[in-house]
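[1] Structure here, sequence nowhere to be found:
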């Protein structure tokens, strides 16, 4: 409200499944307050079928409290319970609170299932400071790797909208561009290069993206990398160039392209 502080109390109907912090507080005029709702997953159980949405009900009680506090630090311990007694004041009760699950495990599962709309919804609802687009699964793979593994340029494009770390390495030490180059994912390579993914090798990698493409015989990927300035004479840690790798694997067209470059 513009002129009055508001006291609220938020309660889950299923009290054993959720914790809420703060469960109650006072919001000053024109101020905002973030509430954290945690879902307690019982041992040996799975997420609810409705996720990332919750069908559980929450009750929000709110009441105008003129001159109640001088600061916004009041929590449940300092708010008299009788403030929310309907017999004493006009208390508003809202039971239509919509809750959506967020977090690494949720996003990893949704990306593995390719649920585009739900992925976007969860990313949009996540706090920017969490860097949700850089979530990892239980195997340490980022969302970008999960999308590349499915050959899903549409998923990659969606994730790139939320500015993930495109230089993040997987457990094998490969970047998303190296992974996509080795898999021959032309559209994904193009998307990553458009976001200025590096065509050079990092300190933790033995090969450059062009080496992965040459070894796999991925001609169009090689064209894209060369157009973006990939070094045709770059060497692997054991001294081989992309041309060595193309010749060793009998990729004639790739060898022709490298010779022409």
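    That came in fine, so what should we check first? This structure is a prediction, so every number in the text was calculated from the model and none was measured.
[2] use CA for all of it now, contacts and neighbours both
    Fine.
[3] Residue 92 is in contact with residue 64, correct?
    No: using Cα atoms under 8 Å, residue 64 is not in contact with residue 92, being 9.3 Å away.
[4] Neighbour count for the two, which is higher?
    residue 64 (20 against 13; other Cα atoms under 10 Å).
[5] any idea how far the nearest residue to that one once chain neighbours are set aside lies from residue 21?
    Nearest residue to residue 64 in three dimensions, chain neighbours excluded: residue 6, at 4.7 Å (Cα to Cα, 6 or more residues apart in numbering). Here residue 6 is placed at a distance of 17 Å from residue 21 (Cα to Cα, to the nearest Å).
[6] out of these two, which sits in the busier spot?
    Ranked by neighbour count (other Cα under 10 Å), residue 6 and residue 21 place residue 6 first, with 20 against 14.
[7] gap between that one and residue 111?
    39 Å.
[8] where along the stretch 151-261 of the chain do the strands fall?
    Counting by DSSP state E, counting those that start in this stretch, one finds no strands in the stretch 151-261 of the chain.
[9] For it, just list every one of the helices.
    All helices of the stretch 151-261 of the chain, identified by DSSP state H, counting those that start in this stretch, fall at 153-160, 176-183, 186-194, 209-216, 219-227, 242-248, 252-260.
[10] between those, which one is nearest to residue 55?
    helix 153-160 (26.6 Å; Cα to Cα).
[11] Report the inter-axis angle for that closest one versus helix 186-194.
    20 degrees (axes from the mean of the first three to the mean of the last three Cα atoms, to 10 degrees).
[12] which residues are contacting helix 153-160?
    111, 114, 116, 120, 133, 143, 144, 147, 148, 187, 188, 191 (Cα atoms under 8 Å, 6 or more residues apart in numbering).
[13] what about 10 Å?
    111, 114-117, 119-120, 123, 132-134, 143-148, 150, 166, 185-192, 195 (Cα atoms under 10 Å, 6 or more residues apart in numbering).
[14] one step back: any idea how far the residue nearest to residue 64 lies from residue 26?
    6 Å.
[15] Residue 182 too?
    55 Å.
[16] What strand or helix carries residue 7?
    strand 6-12 (DSSP states H and E).
[17] Give the buried residues for the helix or strand following that strand.
    On the C-terminal side of strand 6-12, the nearest following helix or strand under DSSP H and E is strand 18-21. Buried residues in strand 18-21, defined by neighbour count with 16 or more other Cα atoms under 10 Å: residue 19.
[18] another one to put next to it:
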């Protein structure tokens, strides 16, 4: 019975990974991802290992690296021309979104240069960069024509997220890009409401000042 079970297990590995050697490579690969060991990952990729292989939880390698805070491996995978850069988590998060919010700017730059989707439906890389206070990537996304007023499924904009979680510098950048201050999300909250919730006086004043300027120009 034990022999049959063992043969069955080996058969499954063969079907999934081709040979026992490749099966071992699978384990080595994801150990290297977890340990943020780009040299081992690159060595396996050079031997023909697929950079889009999913981990035991079904997560593609580049997303797994970002989730595990392994930026060096994420960078190595982003640089690999065979890596798919627009894969998604179960929460519809892309590699660019995760690298932007975590501040892994080397990875974000590579993904942007590889034409990762900037204006995906729903939550966008700009939302995530703004939430993380990542001014460098916010500016780069805006320069690449990221839609400044993109709305999440509940109508939240990048400016709202910056007002609540981000930085004053990111708020300034979004205001300079003419973010719409009149937009409200599904709860009826505006960017100013988010700023007031954050209780950060500088951000409240930045948004309120911009609103006063717009009112004086348009009369609303």
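    Alright, I've got the coordinates. This one's a predicted model, so the numbers in the text were calculated from it and none came from an experiment.
[19] picking up where we left off before, take the helices of the stretch 151-261 of structure 1 and lay them out in JSON lines including distance to residue 100 of structure 1.
    Shown next, in JSON lines, are these (distance: least, Cα to Cα, whole Å):
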{"stretch": "helix 153-160", "distance to residue 100 of structure 1": "19"}
{"stretch": "helix 176-183", "distance to residue 100 of structure 1": "29"}
{"stretch": "helix 186-194", "distance to residue 100 of structure 1": "29"}
{"stretch": "helix 209-216", "distance to residue 100 of structure 1": "38"}
{"stretch": "helix 219-227", "distance to residue 100 of structure 1": "39"}
{"stretch": "helix 242-248", "distance to residue 100 of structure 1": "47"}
{"stretch": "helix 252-260", "distance to residue 100 of structure 1": "48"}
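[20] could I get the ones you listed as CSV with distance to residue 106 of structure 1 and mean neighbour count?
    What follows is those, written out as CSV (distance: least, Cα to Cα, whole Å; neighbours: other Cα atoms under 10 Å):
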stretch, distance to residue 106 of structure 1, mean neighbour count
helix 153-160, 15, 19
helix 176-183, 21, 25
helix 186-194, 23, 20
helix 209-216, 30, 26
helix 219-227, 32, 20
helix 242-248, 39, 20
helix 252-260, 41, 16
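[21] The ones you listed: which one's closest to residue 236 of structure 1?
    Of all the helices of the stretch 151-261 of structure 1, helix 209-216 comes closest under Cα to Cα, at 7.6 Å.
[22] how far does that closest one sit from the chain's center?
    28 Å (Cα atoms, centre = their mean, to the nearest Å).
[23] returning to that earlier point: give me the buried subset of the contacts of helix 153-160 of structure 1.
    111, 114, 119-120, 123, 132-134, 143-148, 166, 185-192.
[24] Chain neighbours aside, what residue packs nearest to the residue nearest the centre of structure 2?
    Centroid check for structure 2 by Cα atoms, centre = their mean gives residue 97 as the closest residue, at 1.6 Å. Excluding the flanking residues, the one nearest residue 97 of structure 2 by Cα to Cα, 6+ apart is residue 125, at 4.4 Å.
[25] Alignment lookup: the one you found to structure 1.
    Following TM-score structural alignment, the counterpart assigned to residue 125 of structure 2 within structure 1 is residue 176.
[26] what sits against that match?
    Contacts of residue 176 of structure 1 (Cα under 10 Å, 6+ apart): 142, 144-148, 165-170, 182, 188-189, 192, 197, 209.
[27] Against residue 117 of structure 2, how distant is the counterpart of residue 259 of structure 1 in structure 2?
    Alignment note (TM-score structural alignment): residue 259 of structure 1 maps to residue 208 of structure 2. For residue 208 of structure 2, the distance to residue 117 of structure 2 equals 32 Å [Cα to Cα].
[28] cool, and residue 182 of structure 2?
    Distance, residue 182 of structure 2 to residue 117 of structure 2, using Cα to Cα: 27 Å.
[29] same check, this time on residue 43 of structure 2
    Distance from residue 43 of structure 2 to residue 117 of structure 2, by Cα to Cα: 28 Å.
[30] Tell me which of these two has more neighbours.
    Counting neighbours by other Cα under 10 Å for residue 43 of structure 2 and for residue 117 shows that residue 117 has the greater number, 18 against 12.
[31] The nearest residue in space to the more buried one that is not next to it in sequence sits in which helix or strand?
    Closest residue to residue 117 of structure 2 apart from its sequence neighbours, by Cα to Cα, 6+ apart: residue 86 at 6.6 Å. Residue 86 of structure 2 is part of no helix or strand, with elements assigned from DSSP H and E.
[32] Same check on the one 10 residues further on?
    Using DSSP H and E, residue 96 of structure 2 falls within helix 95-102.
[33] Mean deviation, that helix versus structure 1?
    Once superposed with structure 1, the aligned residues differ from helix 95-102 of structure 2 by a mean of 2.0 Å; criterion: mean Cα distance after the TM-score superposition for structure 1.
[34] List the buried residues for stretch 38-54 of structure 2?
    Quick answer for stretch 38-54 of structure 2 (16+ other Cα under 10 Å): 38, 40, 41, 42, 44, 45, 49, 51, 52, 53, 54.
[35] What residues does the first one make contact with?
    In other words, residue 38 of structure 2. Residue 38 of structure 2 touches 29, 32, 44, 70, 71, 72, 73, 74, 75, 76, 77, counting by Cα under 10 Å, 6+ apart.
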